[in-house]
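[1] below: sequence and its predicted model.
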Amino acid sequence: HEIVHKHGGKYLSRSGNIKQVEGKPTDASLIAIVEFPNLDAAQAFIDDPDYQEFRKLRVNGSNSTVHIIDSSDAAGTIPYLK
C-alpha cells in the first residue's frame, strides 16, 4: 500500500496460508509482515493521518494485534539457543 511505501516499508508477506505448529490455537486468517528501515519509520506509519481510517476499519472489523520489533537478537544471548 502506498502509505507503507511512503514510510520506507516493504511487505515481506501478506498471507492467509497459515499453519500453526505450536502454542495456544488462534483463529488468525491473515498475517502481514512489513519491514521498515527503523523503529521511527514504523511508528510514523502507525501514526500517519492517512492511515487512521484504515486503522479504524481494521480495529473495528477484526481481532488483530500489531507488533513493532527491532532487529536485535535477544535470544542469541541465551546459551542453549546459540
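    Done, it's in. Numbering: from 1, shown residues only.
[2] C-alpha from now on. contacts and neighbour counts both.
    Fine.
[3] who are the contact partners of the residue nearest the centre of the chain?
    Centroid-nearest residue in the chain: I33, 4.7 Å away (criterion: C-alpha atoms, centre = their mean). I33 sits next to 11-14 when contact means C-alpha atoms under 8 Å, 6 or more residues apart in numbering.
[4] another structure for you, compare them:
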Amino acid sequence: MSVYLIAEIKITDDSWVPDYAANVHKLVEKHGGKYLARSGNIDTLEGEERDSTLIALLEFPTRAALDGFATGPEYAPYAQARQAGSISSFRVIDDTDIAGAIPYLKKG
C-alpha cells in the first residue's frame, strides 16, 4: 500500500535549504520513495490561509519505507537542520478511500 508524506514548511532561517534540497531526494529514493511535488507555489482555495513557504508531497511504497527514511540515521542531520530553521508539519496518509466509494482506491 502506498503512503504519502505531506510536508508543510515555513522557513525561518534558510541556511539549511541548499544542502537539504541537494541531498534529501537521494535519501528518499534510497528508501523507495519519490517526490511528487516540492513547491512554493501555494494557493489556498478554501479554509484558513497557512503561512507555509513550501509544501512537499512524497510517495513511498510502504509505511515501513517512509519510517525508514524519516527516522533513519542518514536523514537525522537534515531533519535537525530543517527543524532548527523552520516550522514544519509532516503528515502521512495512505492510498485508501475512507468512504469506500471510489472504485480505484482501496476501502480504508
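    Sure thing, it's come through. This one's a predicted model, so the numbers in the text were calculated from it and none came from an experiment.
[5] where does the residue nearest to the centre of structure 1 sit: helix, strand or coil?
    strand (DSSP: H, G, I helix; E, B strand; the rest coil).
[6] counterpart of it in structure 2?
    In structure 2, the residue matched to I33 of structure 1 (TM-score structural alignment) is L57.
[7] how far away is the residue nearest to the centre of structure 1 from T77 of structure 1?
    For I33 of structure 1, the distance to T77 of structure 1 (C-alpha to C-alpha, to the nearest Å) stands at 24 Å.
[8] repeat that for K10 of structure 1.
    Per C-alpha to C-alpha, K10 of structure 1 is found 28 Å from T77 of structure 1.
[9] which of those two has more neighbours?
    Using other C-alpha atoms under 10 Å as the criterion, K10 of structure 1 and T77 rank with K10 on top: 15 against 9.
[10] so in structure 2, which helix runs the longest?
    helix 17-30 (DSSP state H).
[11] helix, strand or coil: sort out L12 of structure 1 for me.
    In terms of secondary structure, L12 of structure 1 is strand; the call rests on three-state DSSP.
[12] quick one: what's aligned to it in structure 2?
    So L12 of structure 1 corresponds to L36, using TM-score structural alignment.
[13] which residues does that match contact?
    Here L36 of structure 2 is in contact with 56-59 (C-alpha under 8 Å, 6+ apart).
[14] many thanks, I have nothing further to ask.
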